[in-house]
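Enquirer: sequence unknown, structure follows:
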């Protein structure tokens, strides 16, 4: 409230009641078990797969920072036999609803998502949230992990922290005023997954490239069909319109 508004209030109101709400930090619920893993960046996929193997049968949301990484992770998990489905802002509304409904109906037990799924979604049963990529703000973190441990139920949130995320993670703990326990899986056990995961990574990259090529090819095809349609009118104007469309 500015000084001008306060002056206006004094001049125009009689015996007003003023209600002030102090700014409070975002907090997580007590029924949420939070932990983190310190891992090398190059082994991030390995540790994710190790965690998901232990969570088999438990509905889990994996949060990633970008659309590209979300799509890649979905392809990676499918190549390894997981029931994963992506959810991000570049999907059509019908595709987003379809992905969400499959996850809610438990025909897919892993939802790989950007922050489009961090708030405003009613998903009653989520056992675990994994932060594959750490969010940049504590508010976003609270919204993400708030997808689990709802309505008094317990839930689990695990964050993957690489050597590049240490400072960001420390800021997150300070903002939330908590100290999360660290998990330390056996490295030898995790590395047993290396060969299978590397092959699945190659499959995911190919599928991602094929998908991008299909989309770009579809766009070019639509442009050419549109140009031919405009050119049917004959004459110079039709030819110029077609040239512009093809470009």
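Expert: Arrived safely, thanks for sending. Note that this is a predicted model, so its numbers are computed, not measured.
Enquirer: Could you use CA atoms for every contact and neighbour count after this?
Expert: Fine.
Enquirer: show me where this protein has helices.
Expert: 3-12, 44-54, 67-79, 93-104, 138-145, 166-176, 187-191, 194-231, 235-246 (DSSP state H).
Enquirer: Against which helices or strands is the fourth one packed?
Expert: Going back to what we said before, that points to helix 93-104. Helices and strands touching helix 93-104, by 3 or more C-alpha pairs under 8 Å, 6 or more residues apart in numbering; DSSP states H and E, are strand 84-87.
Enquirer: next one: the first one
Expert: Using 3+ C-alpha pairs under 8 Å, 6+ apart as the contact test, no helix or strand touches helix 3-12.
Enquirer: give the contact list for the residue nearest to residue 86 when sequence neighbours are not counted.
Expert: With sequence-adjacent residues excluded and distances taken as C-alpha to C-alpha, 6 or more residues apart in numbering, residue 86 is closest to residue 112, at 4.7 Å. By C-alpha atoms under 8 Å, 6 or more residues apart in numbering, the contact set of residue 112 is 61, 62, 63, 64, 70, 71, 73, 74, 84, 85, 86, 87.
Enquirer: I'd like the distance between residue 112 and residue 190.
Expert: Look at residue 112 and residue 190: by C-alpha to C-alpha, to the nearest Å, they are 21 Å apart.
Enquirer: what does residue 94 give?
Expert: Counting by C-alpha to C-alpha, the separation of residue 94 from residue 190 is 37 Å.
Enquirer: same question, residue 201
Expert: If you go by C-alpha to C-alpha, the gap between residue 201 and residue 190 works out to 16 Å.
Enquirer: hold the first one in mind and look at this next one:
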């Protein structure tokens, strides 16, 4: 199975959920961890697949950044990477009842054709649209703002900000003044191109800003200030990528 789409769109989360709902164990491998293994990558991969076949419940093997070692074969490919690719192709050539392989990549066109041929399903994880962004913000508003006094979802930035103010973030409930569904919808409209991960980080930044304030109160002014900051940061990162 192939999961493809921009970073932060939930590919890893979906793979974990798939494993849990199907009753499978799961293991996560980053493609970027294979290259440093050099010639030892082949042995390590065979040991990984042997372990997967021994799993009593069956195993979902999730390979993130799969293009890092399963890219198209070419003259510039090292012997270690060529061996790793061939080992993976060898172990996934037939249908298996012992394990499921899920590959994730931001660049599916970089994958070797033989790898793509082994994928029974290909699912695109696109960036969320405006309505989806509003829904995601609502979820994280509940987690990071409304539930802050319970200690659930209190991030490290918020703990640090609260510490600087001489209090514990987990003990402080956030007082919300003038921030509601309309403000979340307005923020969602401005955050075109944000991934789900970026939206979560945005709300964590709102939480940190609140705990860094004097009275742990979220006002519309403070909320809008963080929105402005994150929109500018997103635009700057996008410019870096496009250069």
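Expert: Sure thing, it's come through. Keep in mind it's a predicted model, so treat the numbers as computed, not measured.
Enquirer: what's the TM-score here?
Expert: TM-score of the superposed chains, computed with TM-score structural alignment, normalised by the length of the second structure, equals 0.34; 118 aligned residues with a C-alpha RMSD of 4.7 Å.
Enquirer: Quick one: neighbours of residue 93 of the first structure, just the number.
Expert: 10 (other C-alpha atoms under 10 Å).
Enquirer: what are the ranges of the strands in the second structure?
Expert: Using DSSP state E, the strands of the second structure run over residues 2-4, 25-30, 59-64, 99-105, 122-124, 175-177, 217-219.
Enquirer: could you dump the ones you listed to JSON lines with distance to residue 202 of the second structure and mean neighbour count?
Expert: Below are the strands of the second structure laid out as JSON lines (distance: least, C-alpha to C-alpha, whole Å; neighbours: other C-alpha atoms under 10 Å):
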{"stretch": "strand 2-4", "distance to residue 202 of the second structure": "24", "mean neighbour count": "23"}
{"stretch": "strand 25-30", "distance to residue 202 of the second structure": "26", "mean neighbour count": "17"}
{"stretch": "strand 59-64", "distance to residue 202 of the second structure": "24", "mean neighbour count": "24"}
{"stretch": "strand 99-105", "distance to residue 202 of the second structure": "24", "mean neighbour count": "23"}
{"stretch": "strand 122-124", "distance to residue 202 of the second structure": "24", "mean neighbour count": "14"}
{"stretch": "strand 175-177", "distance to residue 202 of the second structure": "17", "mean neighbour count": "14"}
{"stretch": "strand 217-219", "distance to residue 202 of the second structure": "14", "mean neighbour count": "18"}
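Enquirer: Need the ones you listed in a markdown table (columns: distance to residue 91 of the second structure).
Expert: Formatted as a markdown table, the strands of the second structure follow (distance: least, C-alpha to C-alpha, whole Å):
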| stretch | distance to residue 91 of the second structure |
| --- | --- |
| strand 2-4 | 17 |
| strand 25-30 | 16 |
| strand 59-64 | 12 |
| strand 99-105 | 10 |
| strand 122-124 | 20 |
| strand 175-177 | 55 |
| strand 217-219 | 54 |
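Enquirer: Residue 157 of the second structure: which of those is closest?
Expert: strand 217-219 (15.8 Å; C-alpha to C-alpha).
Enquirer: which of residue 201 and residue 190 of the first structure has more neighbours?
Expert: Each of residue 201 of the first structure and residue 190 has its neighbours counted (other C-alpha under 10 Å); residue 201 has more, 20 against 16.
Enquirer: Could I get the contacting residues of the more buried one?
Expert: residue 76.
Enquirer: now that we're looking at it, how far away is residue 76 of the first structure from it?
Expert: Residue 201 of the first structure is 6 Å from residue 76 of the first structure, by C-alpha to C-alpha.
Enquirer: Now do residue 231 of the second structure against residue 217 of the second structure, distance only.
Expert: Distance from residue 231 of the second structure to residue 217 of the second structure, counting by C-alpha to C-alpha: 22 Å.
Enquirer: Just put the helices of the first structure in CSV and tack on distance to residue 131 of the first structure.
Expert: Converted to CSV, those look like this (distance: least, C-alpha to C-alpha, whole Å):
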stretch, distance to residue 131 of the first structure
helix 3-12, 44
helix 44-54, 10
helix 67-79, 12
helix 93-104, 18
helix 138-145, 8
helix 166-176, 11
helix 187-191, 18
helix 194-231, 19
helix 235-246, 43
